[in-house]
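[1] Build me a structure from this.
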Amino acid sequence: MVQIVLFHAILGLRDAERDIADRFRDDGHSVLLPDLYAGRTAGTYAAGFALADEIGAETVEGRARAALDDADADAVLAGISAGAFRVGTLWSDRPVTRGAILIAGPADWSGLPRPDLPVAAHLARPDPFDDETYLEAWAGDPRASAALAIHRYDGVGHYFLDPALPDYHAGAAELCLERCLAFLASL
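    You can find the predicted model right below:
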């Protein structure tokens, strides 16, 4: 079993992330669930972006980095939407991380992971935030030297694992979680 650090979406730490963490724990993994917004949440993406701007990128990044102080050096980095982007800002600083899970968004390749890092991406098709041209370029980026496995979920909303959002799709959410657990078991 592995330790996972799960970074929340732009909406803040909500029940959806807690439920995902519980699913991982039920499978025997330990999960750290940092609250990068210090208890604040938003109900819409627009409000989430405004909240993130109000808190400030430097504060959010500092809280994410501080959360890793409590994590094992080989902890799996996982993130949802903006949390997936957050993983990309951190993985180059974690040379022995066992893997990365990206849900509802890609990670930035500028902070390059090690070449053999197992990365599982779970992305809606289409996605309102990342169009197909962007995602194709992201997956084909020559800097993307990680062992990347991309799973697409057709006809679902951006954050399709959150039952509180109109994006939610029960079947896709279950399939995504099953695939995440299989990925974790492979590490």
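[2] alpha carbons only for contacts and neighbour counts from here, please
    OK.
[3] surely Gly39 meets Leu11?
    No: between Gly39 and Leu11 there is no contact, the gap being 10.8 Å when judged by C-alpha atoms under 8 Å.
[4] who's more crowded, these two?
    Leu11 (22 against 9; other C-alpha atoms under 10 Å).
[5] Give me the distance between that one and Met1.
    29 Å (C-alpha to C-alpha, to the nearest Å).
[6] repeat for Asp141
    Note on Asp141: its distance to Met1, by C-alpha to C-alpha, is 31 Å.
[7] Could you do His8 as well?
    22 Å.
[8] Of those two, which one has the most company?
    Set His8 next to Met1 and count neighbours by other C-alpha under 10 Å: His8 wins out with 25 against 13.
[9] structure for this one too, so we can compare:
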Amino acid sequence: MTCRVIVLHSAFGLTDGVQEFAGLLRAEGCTVQVPDFYDGLTFETVTQGVAHRDEVGYRELYARVADLPVDGAALVGFSLGASFAQRLCRPGVRLVSLVAALDPLPPDKLWCGVDVQLHQLAEDPWVDDEDVPAFRAAVAAAGAMFDHFVTPGAGHLFTEPSQPEYDRDLTELTVDRIVAAL
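    Alright, predicted model coming up:
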């Protein structure tokens, strides 16, 4: 299989967990790009990572990835990176896979016509379940597929080994789901 994937990290930064996830995609035959828009900084807590995001500014951080060549690539974003993946999406992207985050679309914004996956724990404090139906409808209206994978449990970044909600099996299943969609 030939696939190109761009992995966008969370507010924790480009952690070992993100690198491990990218390694799992590489083991499936994907070419993986993992931009570091935190310039080497990583954080152990959400509070620290979000404080850095706010200090630098969302717009500045997004500007660091805004010019990535995304045509033909799948975009996989973790939390903050999921927000960036949604913004980077345009026709020509193969898939947008959002892990532990979903930004609601403004009512006047149309989806770009690319298939979407949302992967989350059932009790994720950073995913507002009320936003999912409208986003699903926008994706469907654009003629694309929306797959919502909800796993029982509480927590946010189940792919991040440094976090208590880390789940290796679920992380591998998420990779399998992404690869299957490609």
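[10] Nearest spatial neighbour of the spatially most central residue of structure 1, chain-adjacent residues omitted?
    Nearest to the mean C-alpha position of structure 1, counting by C-alpha atoms, centre = their mean, stands Gly79 at 1.6 Å. Closest residue to Gly79 of structure 1 in three dimensions, ignoring its sequence neighbours and counting by C-alpha to C-alpha, 6 or more residues apart in numbering: Phe7, at 4.5 Å.
[11] and that neighbour, what is it in contact with?
    Leu33, Pro34, Asp35, Leu36, Ala64, Ala78, Gly79, Ile80, Gly83, Ala84, Arg86, Val87 (C-alpha atoms under 8 Å, 6 or more residues apart in numbering).
[12] and the fifth one, helix, strand or coil?
    Right, Ala64 of structure 1. Three-state secondary structure (criterion: DSSP: H, G, I helix; E, B strand; the rest coil) places Ala64 of structure 1 in helix.
[13] wouldn't it be in contact with Tyr37 here?
    No: with contacts defined as C-alpha under 8 Å, Ala64 of structure 1 does not count as touching Tyr37, sitting 10.1 Å away.
[14] For Asp35 of structure 1, list the residues it contacts.
    With contacts defined as C-alpha under 8 Å, 6+ apart, the neighbours of Asp35 of structure 1 are Phe7, His8, Gly12, Leu13.
[15] Among those residues, name the ones in helices.
    Cross-referencing these with the helices (criterion: DSSP state H) gives no overlap at all.
[16] Give me the contacts around the helix of greatest length in structure 2.
    For structure 2, the helix that runs over the most residues, judged by DSSP H, is helix 168-181. For helix 168-181 of structure 2, the external contacting residues (C-alpha under 8 Å, 6+ apart) are Phe21, Leu24, Leu25, Glu28, Leu95, Ser97, Gln117, His119, Phe158, Thr159, Pro161.
[17] sorry, back to before: now the residue nearest to Gly79 of structure 1: how far from Leu102 of structure 1?
    Counting by C-alpha to C-alpha, the gap from Phe7 of structure 1 to Leu102 of structure 1 is 10 Å.
[18] so what sits against both of those two?
    With contacts taken as C-alpha under 8 Å, 6+ apart, Phe7 of structure 1 and Leu102 have Ala78, Gly79, Ile80, Ala84, Val87 as neighbours in common.
[19] And the first one, how far from Asp167 of structure 1?
    Computed with C-alpha to C-alpha, the distance linking Ala78 of structure 1 and Asp167 of structure 1 is 20 Å.
[20] Show me which of those two is the more surrounded one.
    Neighbours were counted for Ala78 of structure 1 and for Asp167 using other C-alpha under 10 Å; Ala78 has more, 27 against 16.
[21] That one matches what in structure 2?
    Taking TM-score structural alignment, the alignment pairs Ala78 of structure 1 with Val76 from structure 2.
[22] quick one: the helix or strand hosting that match to structure 1 mean distance?
    Using DSSP states H and E, the element containing Val76 of structure 2 is strand 73-78. Between strand 73-78 of structure 2 and its aligned stretch in structure 1, the superposed structures give an average distance of 1.0 Å (mean C-alpha distance after the TM-score superposition for structure 1).
[23] re earlier: what are the buried residues along the longest helix of structure 2?
    Neighbour-count burial for helix 168-181 of structure 2 flags Leu170, Thr171, Thr174, Val175, Arg177, Ile178, Val179, Ala181 (criterion: 16 or more other C-alpha atoms under 10 Å).
[24] residue range for that helix in structure 1?
    Residues 170-183 of structure 1 are where helix 168-181 of structure 2 aligns, with TM-score structural alignment as the criterion.
[25] quick check, distance from the matching stretch to the centre of its chain.
    For stretch 170-183 of structure 1, the separation from the chain centroid amounts to 14 Å (computed by C-alpha atoms, centre = their mean, to the nearest Å).
[26] now the strands: where do they sit in structure 2?
    Counting by DSSP state E, structure 2 has strands at residues 3-8, 30-33, 73-78, 95-99, 116-123, 146-154.
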